[in-house]
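Enquirer: Kindly generate the corresponding structure for this input.
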Amino acid sequence: MKLRSLLLLSCVPAALQADELEFYRDVYPFLKGNCISCHNKTTTKADLNMETPELMIKGGEGGPSLIPGKSAESLIVQASLHANDMEMPPPNNKSGAVNLTPEQIQTLKLWIDQGAKSTKPQERTVVLQAFAASVDPIYCLAISKDGRHAACGRSNRIFVYDLATRQLVAQVGDPAEKNGAAHRALVQSLSFSPDGTRLASGSFREVKLWKLNLAKPLANSAKSSSAPASPDLIKKIAAAGKVAVLSNAMSADGKQVVTGCNDGSVRVWDAASLKPVIELRGSVATTKKMAELDWTIAAQTLEQTFQKSEITRMEAQDKALDVLLGKANDAITTMKKVLPEKQKAVPPTTEAKVAAQKAVDELTAKFASAKDAAVEKELKTAQDKLITAKMTEVSALAAVSAAESNAKDAEADVTRITASKAANAKAVSAANVAVTAAKTAQDKAAADLAALKQSLTKTAAKSIAVSFSADALRVASMFDDGTLRVWAAATGTPIEESSATTAATTTITSSPDGTFVATKAVTQTVGTLPRWTLERKIDQKGVFADRVNAVRFSPDGKTLATGGGELSRGGDIIFLDVATGKATQTWKEKHSDTVLCLDFSPDGKKLASGAADKIVRVTEIATGKQLNLLEGHTHHVTSVAFRSDGRVLATAGAEGAVVTWDMIIGERKRKIEGWSKEVTSLQFIGATNQIITSAGDNRVRIVNDEGNEIRNIPDLPDYMQAAVSTPNGTTLVAGGEDSLLRIWDSTGKALASFGAK
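Expert: Model prediction:
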C-alpha cells in the first residue's frame, strides 16, 4: 500500500502539488462522468449527492463521503481505490462510468487534504458547430388557427407554407445568422399566435418572436396577363360544361383554362380533357363565416355527446341508488317491526336483575351476621344469578340500541340517497336543457351553413375578367360589382379580395373621321407578399438553462409560455410578455427533468406540462398552484393537448401510448395503445374529440379520446416527429426525420410534399 501511494504521488505534477486545487476546475470534471452520473439531484443512489463539496460532506446512507483534511478516511477515496469491499463505480454500470485513473485519485486526495474547499461553479461555455448539409430533420410543426399556414423547423431553419396554395411562402431567417438560418442550434419548438401574425420559435437557450408583415408588391414590378383561350376551345368547354362563358384565360403552360360563367362562378378546366378541375365561389368573408359555423357545429356536437354521457352516467348511478334505497327502506321496516319486541324484552330482564340484586343483598347481610357455610354457598349462587341477570339485561338493552341505531342509520341513508337522487335529477334536468340548447345551436349553425353555401350558387355578380397568376397557383376574377377576388387554384380557397374605392378614370379620344370614343377605367391592386421578420430575441444570460423544447401562446396571444430546463436536473417553465419579451412568471424546477411540452386550457387559466420525468402537471397560472399531478406514462411525456371544451386532456408518451384524462375529476379516462414506438406528438382536431398523432413507427394516426381508431396513414418512409391538422380536419400535415413535409386530405390521400431544397 505504501509503494502504491508513493507511485501515485510521483504521478502528480509539481505545479499541482504546490497550488491549491479548485473543485470545479480540477475535481468536478472527472467526478461528473464517473460518479455524479449516479449521485446527483435526480438520481441520488444511496441517498448521496456528489454535485458539491457540501453535499458530499453531508453524505448519504453510509455517512459523510469525504472528511476535509482526511483523504485516507474519506469514503469517496476508499471507494475509488476499491478498498474495504467498496468498488465505485461498479463494473458494467448503465451510466458508462469508469474507474478513476491514478492521477485523478491523487488529485482527489490532495484536494481533500487541502480542506476540500468549495469554489464558484464555472459557467459552461457552449460552442455550436455548423450543421452538416444532411442534418435537416423536421422536429416541430405549427399550424395557424385559421388553418391557412403551416410552419416547420428543419435543422436551424424555419419554413412557412401556404396550405391553400400548397407552396412555400417564406423561409424565416435571422440576418445575424448564416445561410438564412433562424437559429444557431436546432429549432426545437414552434407556435403561431392565435391571430396568426406572430410565430415563436425555441432553440438552445433562446426564443425568437417573428412578426408577419404583409408587403404590397412594388409598383414597377413586372406585370403580365393570361392570354385568352382559343374561341374553339371555349366553345367546347361551354358545351361540355353546359355553361355560358363570359370571360376566359389560359394558364402559361397551356394545360388549364379558367372561365367566368354567367351563373357567377369561376371555373378551372383541364384543357386536354375538357373536364372541370375546380369551381371557385365565395369570398374571404364567407369562407371565414363557414369556418366559424363548422366549428360551432363540431363544438355543439361535442357538447351534446358530453351531456348525454353525463345523463347516462347519472341514470346508471340512480339505478344503483335505487337498490341502496330499497335496502335502506327494508332495513327501516325490519327494525320498526322488531324494535317493539326487543323493547318489550327489556323490563323482565330489569325485574330479574332487581330481584337477583335483592337476593344477593339479603344473603350478604345474613352471611355478615353469621358466618355459615351453607349461607356462603347460597350467596355465591345468588351472585352468579345476579351476573347472569345483569348480562341478560345488557344484551336486551344492546339489542334495542342496535335496532334503534340500525333504524337511524337506515333513515340517514334514505335521506342521503334521496338527496343524491334529487341532485342527480336536477343535474339530469340541467343536462337535458344543455342538450336541447346545444342541439338548437347546432341546428341553427347547420341551417346557416347550408343557406350560406346555397347563396354562393345564386350570386348576382358576374365575372367580367379572369386570369391565372404566372405560376398558375392563383386565379383572379374581376366582377361587374367592382370586386377583384383571388382564389388558391389547388384548394378553391378565397385568399384575397378588393373592392373599388377610387373613382374611375375617364378619357376621350377622337378619330380622323370625327368620331369620339370615351373610355372609363378603374385600377385595383390585390395581393400581398408575406414577410416574417425578427421582432425580438430572448436570450438573456440565465433565462434558459438549455434547449427550449416547448413554446405556446396563450389563447389571448398576450403571453408566451416556454418549457425546458437542464436535462436530468430540472424542468423550468417561463412565461414571457409577448409585447415586451420580459418574463412575467418563472416556475423553476416545476418538474424533476426537462419540460418537453405545454398547452394552455381553452380559457387560458391553466397550463398543462409534460416532461422527461414521466409526469403531467396541470397548474393554475394566476397562483402557480398545482391542480393535478397525472401519473400514467412509463417514459417521457412528449406532448399534451386540451380538448376544445377543456374537459379532456390528452398526453403522449415515449412508451408508445396516449392517455386521455377526465379533467373534471382529474382521473384517467382511457389508455390508448397500438403504437410500436414513441408517440412523438398529438393535437385535438378542431372542436372534435379526434386526436391526430405522429410516432416513431412511421405512422400518422387519428384516434378519438375513447380510443377508437379513425384513420391510419401507415408505412411512411421514416420516423415521424410531428403532425398537425387544420381545425376542420380537411388537411393533415406531418414531418419527420427524412425532412419531407407531407400533406394529406381527411381521407389520408396524399396532396403534396415539400423538401428542404
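
Enquirer: okay, CA-based contacts and neighbour counts for the rest of this
Expert: Noted.

Enquirer: Please give the element, helix or strand, for Gly735.
Expert: In the assignment (DSSP states H and E), Gly735 maps to strand 731-736.

Enquirer: Distance from the chain centre to that strand, please.
Expert: Centroid separation for strand 731-736 versus its chain: 17 Å, with CA atoms, centre = their mean, to the nearest Å.

Enquirer: List the buried residues of it.
Expert: Thr731, Leu732, Val733, Ala734, Gly735, Gly736 (16 or more other CA atoms under 10 Å).

Enquirer: what helices or strands is that strand leaning on?
Expert: Counting contacts by 3 or more CA pairs under 8 Å, 6 or more residues apart in numbering; DSSP states H and E, strand 731-736 is packed against strand 138-143, strand 720-725, strand 741-745.

Enquirer: and the shortest one with strand 731-736, angle?
Expert: Translated: strand 741-745. Put simply, strand 741-745 runs at 150 degrees to strand 731-736, going by axes from the mean of the first three to the mean of the last three CA atoms, to 10 degrees.

Enquirer: ok, and the closest non-adjacent residue to the residue most central in space within the chain?
Expert: For the chain, the residue sitting closest to the mean C-alpha position, by CA atoms, centre = their mean, is Val640 at 2.1 Å. Distances taken as CA to CA, 6 or more residues apart in numbering place Thr651 nearest to Val640, at 4.4 Å, with adjacent residues excluded.

Enquirer: ok, the one you found to Leu682 distance?
Expert: 7 Å (CA to CA, to the nearest Å).

Enquirer: what's the answer for Lys109, then?
Expert: Spatial separation of Lys109 from Leu682 under the definition CA to CA is 52 Å.

Enquirer: now Ser74
Expert: Taking CA to CA, one finds Ser74 at 51 Å from Leu682.

Enquirer: Those two - which one has more neighbours?
Expert: Leu682 (26 against 20; other CA atoms under 10 Å).

Enquirer: Here is the second sequence; please produce its structure so I can put it next to the first one:
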Amino acid sequence: MNSDNTARKLDSSVANFGLRFGVASRSAVPRSATNWRQFVAVAFAVSAVFSLQATSRADEEKPITPAEVKLGRPVDFAKDIAPILQANCVACHNKGKTEGDLNLEGTETILKGSSSGEIVVPGKPDESYLYNVAARKEESFMPPYPNQVQAKKLTPEQLGLLRQWIIEGAKAGESATSAANMQWQPINNDLTAIYAVDTDPFGRFVAAGRAGTVSIYDLLVKDNVTSLVDPALVEKKSPSQMAHLDYVHSMAFHPNGQMLATSGFQVVKLWERDTSDVTVQVALPSTTSAMVTSSDGTLAAVQQADGVIRVIDLATNQVVNELSGHAADTATLLGIHGPEQQWVSVAIADTVKLLNRSDNAIAAASEPLGSKAVDAAFIAAGNKLVVLQEDGSLRPLALDAEKKTLAAAEPLKSDKGAIKQLRLAEPMLMCRVEGNAVELRKTDTLQPAVIIQSGTPNVSSAISPNAERVATVSPDGVAELWNAKDGKLLATLNTDLSAQRTLAARTADKAVRDARVAVVKGQVTEDEKRVTEQKESLKKAEEEIKKTTEAVAEPKKKLDEAVAKTAEARKALEAKKDDEALKKALEAAEKAETAAKEALAKAEGDVESATKSKTLSEQAIKRAEAKVAERKTLLVAGEAEAKAATDAHAAATEEAKKTVASQLVAFVANELVATVDSSGTTRLWNAADGAATDLLSGSLPEAAQPVNVAGAAKALVMQQADGKVARINAFPQWKLAKVLGPQGDGKPSAFVDRVLTLAFSPDGALLAAGGGEASRSGELTLWNVADGKLVRTFEDAHSDTVYGLDFSADGKYLASAAADKFVKVFDIASGEHVRSYEGHTHHVMDVSWKGDGTTLASAGADNAIKVWNAETGEQTRTITTYSKPVTSLDFIGMEDEFISCSGDKRVFRHRAANGGAVREFKGCPDYVYCSATTADGSLVAAGCEDGILRVWNGKDGKELATFAPATK
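Expert: Alright, predicted model coming up:
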C-alpha cells in the first residue's frame, strides 16, 4: 500500500470521529477519555505514515497571508477569479461532479452555496467559508493535500484577488468568458485536417473546414474555389484572414443550397451565396453602340457615341485604354486580338485596321476589300486575321507586322448561306450561317469540319473555349446544346430551374408523407390484429370461466359427501374408541375428505385463473383499442398531410412543364453555358449534358434589354439596348449574412463552448446547434434562420457534449447524439424529450434518420454503428465493420442505406436492414473525421487527417475529385 492511499484511509478514520486534521473546532473534540485515546491512537498512526512527508504537509497547512491587490480596477470574476478556481477547484466542484453539492464554475452557483449552506458572504471574506478554507484558516483546507488532480494551494496573490472580489460584493462582473475577450493565436498552417464537410442538396458544391478556414469547391468548375472570409476578422487584423478564429467543427448547407452554416467556439455563422448583385454596371462616359471581347475573356472593347473605343479590364470593370476618333458612322469595331490582346481591329469603309490599344497607332492595315467587314477573329497559329464581310463571306488577311500590312486572300463562302457571326475557339472557327446551320471550320484550312443543322434558324450562337460544345438560340427563344465533335444535339436548354427544384422538393416531401402513411397504415393493421387476438383470448377466457365454474359443482358435491362420511366415521369411533376397524374407517374418510378439498381448491383455482385471464384480456383490449384509436388519429393527420403534399406535387409538376425562353447565349467556362433572356436573367447550364445548374435573376426594363452578350473569365459581359454595359458574375460570392451566439462586447455568448454539430430543418426555417462543455453539459439550441434569433434551448438535453444532430424528414422531430452515450429524440413543436436510445458504450458521434421516420442509425466511438427502431427505442442491429471510432453517418434519403466513415481510414455505404457493406469508398490514407452525401446518394465526400477532400461517385465508388488544402 502506498503512503498516499494509507493517508487517505487514515484521514477517513479521523473523519469518522468528527475531526479534521490541523486545528479542529472545539465542538468536534471527543469528550470521553476513551474516545480521546482512540483519537490519539489514530493521530499517532497518521503521524507515522506521514513521517516522510511531514515537512511538506506542514507547509501545505500553514495559513496563507493574502497579498495586497493593486489592479487599478474592480476584480472581475471571469478574468481574475474563474481561472484560479478552474485550475484548483473546479475539477471536483462542477456541474457534473459536485462534491459536497458544491459547484464553483460560476458566480450564480458559488452564491447558491453547498449542501451545508452558503460559502461566500458578499463583502465579508472573513465570514466566507470559501475564503477561509483557501487561506488555510478553517478546515477542511482546500484544495486538500494530497489530491489526485494536481490542484495546488492558492498563492498569496491569488488569495488576495479572491479576498478583494468578496470585499467588492462577489459580483459576476461585466467581462465574460467569450471568444471576443480571448487573446487568439494563429493556428499552425500545418494543421490542415478536415473536421467538417458537407455537400449542397444539388451536388454542385462541397464545403470543407480546415483549422479556421472554410473552402467551398465547385464540382462543375473545379478551379472555382471560394474561401470564406469574415470581414470582422479582417478589420480587427486577426491572426489570419479566415472564417473562424477557432477550428471549424461543423457545417451544414441550407436545403435551398444558397446558404452554409459553420460553427466554431461559441459561434455559428451563416453565409449566403449573394445572387442579388451579380450584375454590375460598368461606369462609362458615353453610350455604347458595339461591343466585343478578347478570346481569353479578360478584356472587352466598346464603341461609344462620343467616337471613343474604350477597352475594359473585366476583372476590375475599369477602362484601361481609350482610342479616340472612331465614330460609329465611319468605323466598325471588330475585335480585340493578339498574343497579349494588344490590338483592336476596326473596319473603315471596306478596309481593316489593327490598332495598338495602348496608343491608338496603326499596327497594320489592309487594302480595300470590296465589302465592309463586320466581325473578325485572329488565328495566332497562322498569323492571320479572318474577317466576316457584309456579303456573308470570310476573308483571311495575312499579317506582316514589319510591313504593317494585312494581305487579303480570296474570299470563302458557305454553301449553306451567308455567314452572320464568327467565334474563335482553337482549333475551330465557329461560323453561324444565315438560316439553320452552324459551321465549325478548322483554323488551319478554314474548311468546314463539322456542320450543325438545327431545326430552326439561329439568331445567336457560341462555342466553348475548348471547342467541344456549341450552343444556339432560335428566334422563338429555344436554346440548344450541341456536341462540336459530331454535330449532334445533346440537350434543349429550356428547363425552369426554379420550378425543377421546387418539383424535386415536392417529390421528396410527397415520398416522405406517403411513406409515413404506409407505415402508420401497417401499424394500424398490426394493432387491429392485436385487438382481434386479445378478443379471441377474452372469448377463450370466458369459455374457460364457464367451463371451470361448472366443473366446481362436482368436487364440491364430493367434498360435501366426504365431510359427511368423515363425521359419520368419527361418530362411530366415539362410540367404540378401541375398535381398530373404525379407526381405519375414520382415517380413510379423512384422507378422502382431504383429497376432496384439494380437488375443490384446484377447481376453484381454475376459476380464479380463468377470471384473471379474462381481466388481463379486457385490459389488453382496452390498451390495444386505445393504440388503434391513437394510430388512426395519426393516420388521419398523416393522410391529410399526404393529400396536401400530393396536391403541391401536382401543382409543381404542372409548373415544371413550362419552359423558359432565351435571347442570347455564351460560354462562361468550358463547363458552363449561359443563356440570357430579355430581362437580363441569366441561366447557367452544365455543358456536359445540358442540365440546368444556376439561376441569376435580372430585372431589366424593355428599353434596356440585352442586345449582345459575350463570355468573359467566369462572367458575362452584356451590352444593353439603352447603351449601357454590364458585367454579370457567373459565380456569385459567398458572404457572411448572420452571426449567431455573440451578444456584444463584454457579454457572454449564447453558446457556452464550442458548437460541434449543426442541422437545418427540412424547410430551412430552423437551425439546430449542439455542443456544450466537455464532461459538464450537453447544449442543444434551436434558431430562427430568417432573423437569427434563439427559438428554444432544450434544457438538460444531455449530460455531456452533443456531437450529432438530424431532423426527421417531416421536420417534426430532432435526433441528437452525445458524449453521454445516449441518442435522444425531441419534439420540435413542444421541445419535449420523446425517447432515449441506450446501448453505445462510448461517445455517440453522429445520428441520422431514415427518410420514412421508422429508423435511426447512430455512429459510436465504441467502433459500432447501431440501428434503432425509432418508435420503440429498441436496438435492431449492431454493425461492427470498423476497427476505430465511427465519426460520421448519413442516411440516403428514403433508402435503407447510409454513408459512414471511421478513424480506421475507411468510408462505407451500409444497408441498415442486414448491416451489410454495399460499397467502400477508397483513398483515405489516414483518420477520417467526417463524411457527407447528397439526398440521392449520387455523391459522397469525406475529409481526413491529410487535409485532402475526396469526392466519389456514390453509385459506383469511383473517385471524382480531390481537393488539397491551399498552399500557404
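
Enquirer: TM between them?
Expert: The TM-score (TM-score structural alignment, normalised by the length of the first structure) is 0.72; 705 aligned residues with a CA RMSD of 6.0 Å.

Enquirer: one step back: including distance to Glu54 of the first structure, could the buried residues of strand 731-736 of the first structure go into JSON lines?
Expert: As requested, those are arranged in JSON lines below (distance: CA to CA, whole Å):
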{"residue": "Thr731", "distance to Glu54 of the first structure": "57"}
{"residue": "Leu732", "distance to Glu54 of the first structure": "54"}
{"residue": "Val733", "distance to Glu54 of the first structure": "52"}
{"residue": "Ala734", "distance to Glu54 of the first structure": "49"}
{"residue": "Gly735", "distance to Glu54 of the first structure": "47"}
{"residue": "Gly736", "distance to Glu54 of the first structure": "45"}
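
Enquirer: Helices along the second structure, start to end?
Expert: 3-16, 33-49, 54-61, 82-88, 107-112, 129-134, 156-167, 231-235, 497-575, 580-656 (DSSP state H).

Enquirer: Need the counterpart of the residue nearest to the centre of the first structure in the second structure.
Expert: Residue correspondence to the second structure (TM-score structural alignment): Val640 of the first structure is matched to Val847.

Enquirer: mind listing what's buried in stretch 625-634 of the first structure?
Expert: Neighbour-count burial for stretch 625-634 of the first structure [16+ other CA under 10 Å]: Asn628, Leu630, Gly632, His633.

Enquirer: Then stretch 645-661 of the second structure?
Expert: Ala645, Thr646, Ala648, His649, Ala652, Thr653, Glu655, Ala656, Ala661.

Enquirer: Pick the one among those residues closest to Lys958 of the second structure.
Expert: Closest to Lys958 of the second structure out of these is Ala656 (32.1 Å), distances taken as CA to CA.

Enquirer: List the residues that contact that closest one.
Expert: Taking CA atoms under 8 Å, 6 or more residues apart in numbering, we find Ala656 of the second structure in contact with Thr495, Asp496, Ala499, Gln500, Leu503.

Enquirer: Quick check: chain neighbours aside, which residue is closest to Pro53 of the first structure?
Expert: In space, Pro53 of the first structure is closest to Ser118, 5.9 Å off (CA to CA, 6+ apart).

Enquirer: hang on, the one you found packs against Glu51?
Expert: No. Counting by CA atoms under 8 Å, Ser118 of the first structure stays clear of Glu51, with 10.9 Å between them.

Enquirer: who has more neighbours, those two?
Expert: Glu51 (18 against 13).

Enquirer: And that one, how close does it get to Phe23 of the first structure?
Expert: On the measure of CA to CA, Glu51 of the first structure and Phe23 of the first structure end up 10 Å apart.

Enquirer: How about Ala374 of the first structure?
Expert: The value you get for Ala374 of the first structure to Phe23 of the first structure, if CA to CA is used, is 97 Å.

Enquirer: Equivalent analysis for Glu177 of the first structure, please.
Expert: Taken as CA to CA, the span from Glu177 of the first structure to Phe23 of the first structure is 37 Å.

Enquirer: Look at those two and report which has more neighbours.
Expert: Phe23 (21 against 12).

Enquirer: give me every residue that touches that one.
Expert: Pro53, Trp111, Ala116, Lys117, Ser118, Thr119.

Enquirer: Kindly reformat those as JSON lines containing distance to Glu279 of the first structure.
Expert: Formatted as JSON lines, the contacts of Phe23 of the first structure follow (distance: CA to CA, whole Å):
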{"residue": "Pro53", "distance to Glu279 of the first structure": "74"}
{"residue": "Trp111", "distance to Glu279 of the first structure": "81"}
{"residue": "Ala116", "distance to Glu279 of the first structure": "80"}
{"residue": "Lys117", "distance to Glu279 of the first structure": "79"}
{"residue": "Ser118", "distance to Glu279 of the first structure": "75"}
{"residue": "Thr119", "distance to Glu279 of the first structure": "73"}
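
Enquirer: What subset of those residues is buried?
Expert: Listed as buried from the contacts of Phe23 of the first structure are Pro53, Trp111, Ala116, Lys117; burial here means 16+ other CA under 10 Å.

Enquirer: which among these gets closest to Ser746 of the first structure?
Expert: Among those, and counting by CA to CA, the member closest to Ser746 of the first structure is Pro53, at 59.3 Å.

Enquirer: The closest one contacts Ala116, correct?
Expert: Yes. Assessed by CA under 8 Å, Pro53 of the first structure is found in contact with Ala116 at 6.7 Å.

Enquirer: what's the helix or strand for Ala240 of the first structure?
Expert: helix 231-241.

Enquirer: Please identify the buried residues of stretch 710-725 of the first structure?
Expert: Arg711, Ile713, Asp718, Tyr719, Met720, Gln721, Ala722, Ala723, Val724, Ser725.

Enquirer: I misspoke; the intended subject was stretch 528-539 of the first structure.
Expert: Those would be Arg531, Trp532, Thr533, Leu534, Glu535, Arg536, Ile538, for stretch 528-539 of the first structure by 16+ other CA under 10 Å.

Enquirer: Thank you, goodbye.
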